[in-house]
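K.L.:
how does the following fold in three dimensions:
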Amino acid sequence: FPGADSTLGPQMKAIGEVMAIGRTFPEALQKGIRSLDIGVMGFGTKAFQSSPEALRVPTAQRLFQVASALQAGATMEEIIATTRFDPWFVRQLADIVAVRNAALAGAPRLTMLTAAEMLRLKRYGFSDAHLAILYGEDEMAVRAHRKALGVIPSYYRVDTCAAEFEAHTPYLYSTYEEDDEANTTDRKKVIILGGGPNRIGQGIEFAYCSVHACFALSQMGYETIMVNCNPETVSTDYDTADRLYFEPLTVEDVLNIIDREQPDGVLVQ
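P.N.:
Next up is the predicted model:
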């Protein structure tokens, strides 16, 4: 709630959560940030107070404060000393900022981005909306330029057995690699968009609707495709729908799945 103390301690304060999957830590982190549905589209897209005094206090905003500090020129050593974060994580966060700065220095305008530069940004988790903010462009303009460069996501399956046994679970996430494991079909199909993270005013009832939509569509002969990023809801059980995309519920991520699956319809909430 507005005005509530956001200092983090031993007491649980959040009512919801998101989960993000990527091939690298930066890719997964940036997916997780935009999955939160709080108006922050990536690491460092909004300015936050980044003084050493602010960074010392563990709050819900500290990750974003670290981004602002790094962009303002703070060193890794200063961030580590102030936050007590593990150096490995600080290095990963600093790499995201370094890739951002290198892209803007090498390509001051969106149309100057090459396919290799765009691919590197996507592998570091930069969304189209994030790049639109950086370049002062419309998100659809970024999407059009990215697709013109041939930079489109592939989809990998989650190995639910950690390679101990061969697994064929229809549990997918996007990344920017050469292989693709989506194995789409020609069946008539419908995409169901889940409710995302639980929050005040949005909770279990949305998962209930999503699950029963899957069941009803299956009875009607449709292949069901669930898109959600909430790990604590039954709608993201791998056997609820015919196929599960564990992805952020953003315009870019949903349109990428629509492009890949070519469904007959999409159910939204």
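K.L.:
rest of the way, CA atoms for contacts and neighbours
P.N.:
Fine.
K.L.:
so how many other residues sit close to the residue nearest to Ile80 when sequence neighbours are not counted?
P.N.:
Closest residue to Ile80 apart from its sequence neighbours, by CA to CA, 6 or more residues apart in numbering: Pro87 at 6.3 Å. Using other CA atoms under 10 Å, Pro87 has 14 other residues around it.
K.L.:
Pro87 touches Ala81, doesn't it?
P.N.:
No - here Pro87 lies out of contact with Ala81, judged by CA atoms under 8 Å, at a distance of 9.7 Å.
K.L.:
quick one: the residue nearest to Ile80 and Gln71, what's the gap?
P.N.:
17 Å (CA to CA, to the nearest Å).
K.L.:
same check, this time on Ser174
P.N.:
28 Å.
K.L.:
those two: which has the busier surroundings?
P.N.:
Ser174 (25 against 18).
K.L.:
so the more buried one is in which element?
P.N.:
strand 171-175 (DSSP states H and E).
K.L.:
please provide the structure for the following sequence as well, for comparison with the first:
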Amino acid sequence: MTDYTSAKAVFESYLDNYDRENDKVRLKIVHTYGVVEQSSEIAERMGLSDEDVFLARIIALLHDIGRFEQLKRYDSFLPDTMDHAAYGVKVLFREGMIRRFLTEDRWDAVIETAIAKHSDFALEGIDDEKTLLHARIIRDADKLDNCRVKLEDPLETFMGAEAAEIGAAKITAKIRRDALGEKSILSSDRVTLMDYWISYLAYFYDLNFRESLDIAEENDYVHRLIHRISYTEPETADTMAELEYHLTEYVRHAKRTE
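P.N.:
Below is the predicted model:
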């Protein structure tokens, strides 16, 4: 099996096909390595084997490989422009690029499924224990690094608007109900800028492991994310105060996936 350093060198070579100076491409490169770090941290906190830690890192390295073509073609992260997970699976497993990263095919099925399902609304249809483990790890790691993205990167890059415009927007009734009801937000339900912002906060409800929730709590992600924006629309401000309480309690007390 190829070592991680060699796989990273192949990934860097792949990135040469894209404009590294583009803000969205740069964001996704940094995000990829952030997800590698988070996957490693989750796997190590769980006490997994060296093999599983390595596998978690490789899946993280490759999970968003389809994003770069999406940005090149459409300059957009929106799911209606391209299913980036499906495209990544196509390039890696239908066109054979995976052999540039790994010399043997022992874990191809695990890697393929984890990448294919990493951005699904809900994780379903996996019976194999090892595959389910890694599908859960990549989803958690992806969401945890997205917390960093939402804190550090310009709002204009991923929201298409400045903080003042977002904070002045209303929250639609369904999004409010779902967020306060501890539900993830379906992409197609989002209407306003605040709907989009809340959908990122609702990621916490989809974290699978107590270790992942611990990382979120240790980094104070709920408070820091909610207070990145000032909410000037009165109903929005009230909802965000209520949501901060709900999310804080959830992250603090939610149990580990068995």
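K.L.:
overlay them and tell me the TM-score.
P.N.:
Overlay of the two chains. TM-score (TM-score structural alignment, normalised by the length of structure 2): 0.29; 136 aligned residues with a CA RMSD of 6.6 Å.
K.L.:
any idea how far Val254 of structure 1 is from Leu244 of structure 1?
P.N.:
Computed as CA to CA, the Val254 of structure 1 to Leu244 of structure 1 distance reads 12 Å.
K.L.:
cool, and Tyr171 of structure 1?
P.N.:
5 Å.
K.L.:
go on, Arg157 of structure 1?
P.N.:
For Arg157 of structure 1 relative to Leu244 of structure 1 (CA to CA), the value is 10 Å.
K.L.:
ok so, going back, what is the subsequent helix or strand relative to the strand holding Ser174 of structure 1?
P.N.:
Using DSSP H and E, the first helix or strand after strand 171-175 of structure 1 is strand 189-193.
K.L.:
which strands or helices does that next one pack on?
P.N.:
The contact analysis (3 or more CA pairs under 8 Å, 6 or more residues apart in numbering; DSSP states H and E) places strand 189-193 of structure 1 against helix 204-219, strand 223-228, strand 265-267.
K.L.:
can you say which of those is nearest to Ala144 of structure 1?
P.N.:
Proximity to Ala144 of structure 1 (CA to CA) singles out strand 265-267 among these, at 22.0 Å.
K.L.:
so where do the helices sit in the stretch 1-150 of structure 1?
P.N.:
Using DSSP state H, counting those that start in this stretch, the helices of the stretch 1-150 of structure 1 run over 25-35, 52-56, 62-71, 76-83, 87-106, 115-123, 128-135, 139-148.
K.L.:
tell me which of those sits nearest to Cys209 of structure 1.
P.N.:
helix 25-35 (20.0 Å).
K.L.:
that closest one to strand 223-228, inter-axis angle?
P.N.:
Interaxial angle, helix 25-35 of structure 1 versus strand 223-228 (axes from the mean of the first three to the mean of the last three CA atoms, to 10 degrees): 90 degrees.
K.L.:
report the buried residues of helix 25-35 of structure 1.
P.N.:
Phe25, Pro26, Glu27, Ala28, Leu29, Gln30, Lys31, Gly32, Ile33, Arg34, Ser35 (16 or more other CA atoms under 10 Å).
K.L.:
sorry, back to before: can you list the helices of the stretch 1-150 of structure 1 in CSV and add distance to Phe215 of structure 1?
P.N.:
Compiled in CSV, the helices of the stretch 1-150 of structure 1 are given as follows (distance: least, CA to CA, whole Å):
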stretch, distance to Phe215 of structure 1
helix 25-35, 25
helix 52-56, 47
helix 62-71, 39
helix 76-83, 47
helix 87-106, 41
helix 115-123, 35
helix 128-135, 33
helix 139-148, 33
